[in-house]
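# All I have is the shape, not the residue letters:
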């Protein structure tokens, strides 16, 4: 998988289209969750894109401290169905953590995890904090890497 890390301004139209298409495909259609994915935060994010050939198959967006949470943040972690057994989730998360360390000079990272993925995030050093909660009707838990 080839990783690209781009600000919103650096994204080309095709890359932006593929991001929105993948997020809609998984978060809205596959998870049967009607929610406002286009939330006005993409312009403030740095986008971590994972391509196989020219097709977007994995993605996250990352934020500097103080934009999404007080800490640096990772969100919209996603791997396209059919590519999930290739460890692309681990690759895209590792690339996101590295990008945060390099761009924002911090190792303290917070994310809001779907609860069924807590073991995945724990394998990358994240720890559950606080109580679980519903976000758009899906159980989540806050997690912190320190």
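The structure has been received and is ready for your questions. Small disclaimer: the values here were computed from a predicted structure and weren't measured.
# make it CA atoms for all contacts and neighbour counts henceforth
Fine.
# thinking residue 138 is in contact with residue 114, fair?
Yes: counting by CA atoms under 8 Å, residue 114 is a contact partner of residue 138 at 7.0 Å.
# what's in contact with the helix or strand residue 100 falls within?
Under the criterion of DSSP states H and E, residue 100 resides in helix 88-104. With CA atoms under 8 Å, 6 or more residues apart in numbering as the contact definition, helix 88-104 has outside contacts at 1, 3, 5, 48-50, 58-65, 72, 74, 77-79, 106-107, 109, 124.
# One more pass at 7 Å, please.
Contacts to helix 88-104, defined as CA atoms under 7 Å, 6 or more residues apart in numbering, come from residues 48, 50, 58-59, 62, 64, 79, 106-107.
# sec struct for residue 128, please.
When classified by DSSP: H, G, I helix; E, B strand; the rest coil, residue 128 comes out as strand.
# try it against this one:
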């Protein structure tokens, strides 16, 4: 079981910020062997959803309101620590992210840019593919929308 916390950028402690950036780098840069600019200047306007287990961030997303990234609210940087994926925390963090969008942004529509191998995962949460597959940082992605 993970505890979920939703915080604005200015509410994050230095340790939380360090830990979430480390987790994103560990998975997106090292594990996926993808060189890209993770620290993109967008974290300041995002809501940060953290899944905490034994005092450590093991799952994370960042959320944007309508107009900040897409025309509808969005979920991005969805990540679960590799050794924790067997416990279903990806599902927990997505459910919490959808709930946070409803609570903080008062909207139900959500758009994501999903890695294509995760289409079935996101479909379980009500997302449907839209448009054509594209490359983002050299990895196949597809836009998905939840109404």
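That came through fine. Treat the numbers as computed from the prediction; the structure is a model and nothing was measured.
# TM value for the aligned chains?
Scored against TM-score structural alignment, normalised by the length of the first structure, the superposed chains reach a TM-score of 0.99; 146 aligned residues with a CA RMSD of 0.4 Å.
# if we can go back for a sec, residue 138 and residue 114 of the first structure: who's more crowded?
residue 114 (17 against 12; other CA atoms under 10 Å).
# Please name the nearest non-neighbouring residue to that one.
residue 140 (4.3 Å; CA to CA, 6 or more residues apart in numbering).
# what sits against the one you found?
Contacts for residue 140 of the first structure (CA under 7 Å, 6+ apart) come out as 112-115, 132-134.
# buried ones in whichever strand or helix holds it?
Taking DSSP H and E as the criterion, residue 140 of the first structure maps to strand 138-145. Neighbour-count burial for strand 138-145 of the first structure flags 140-145 (criterion: 16 or more other CA atoms under 10 Å).
# Could you count how many residues lie near residue 146 of the first structure?
Around residue 146 of the first structure there are 12 residues (other CA under 10 Å).
# how close does the closest residue to it other than its chain neighbours sit to residue 67 of the first structure?
Spatial nearest neighbour of residue 146 of the first structure, chain neighbours left out: residue 108 (4.5 Å); criterion: CA to CA, 6+ apart. Look at residue 108 of the first structure and residue 67 of the first structure: by CA to CA, to the nearest Å, they are 14 Å apart.
# Which one of the two is surrounded by more residues?
residue 108 (17 against 14).
# if I pick the alignment partner in the second structure of that one, what's in contact with it?
Mapped onto the second structure by TM-score structural alignment, residue 108 of the first structure lines up with residue 109. By CA under 7 Å, 6+ apart, residue 109 of the second structure lies in contact with 72-73, 146-147.
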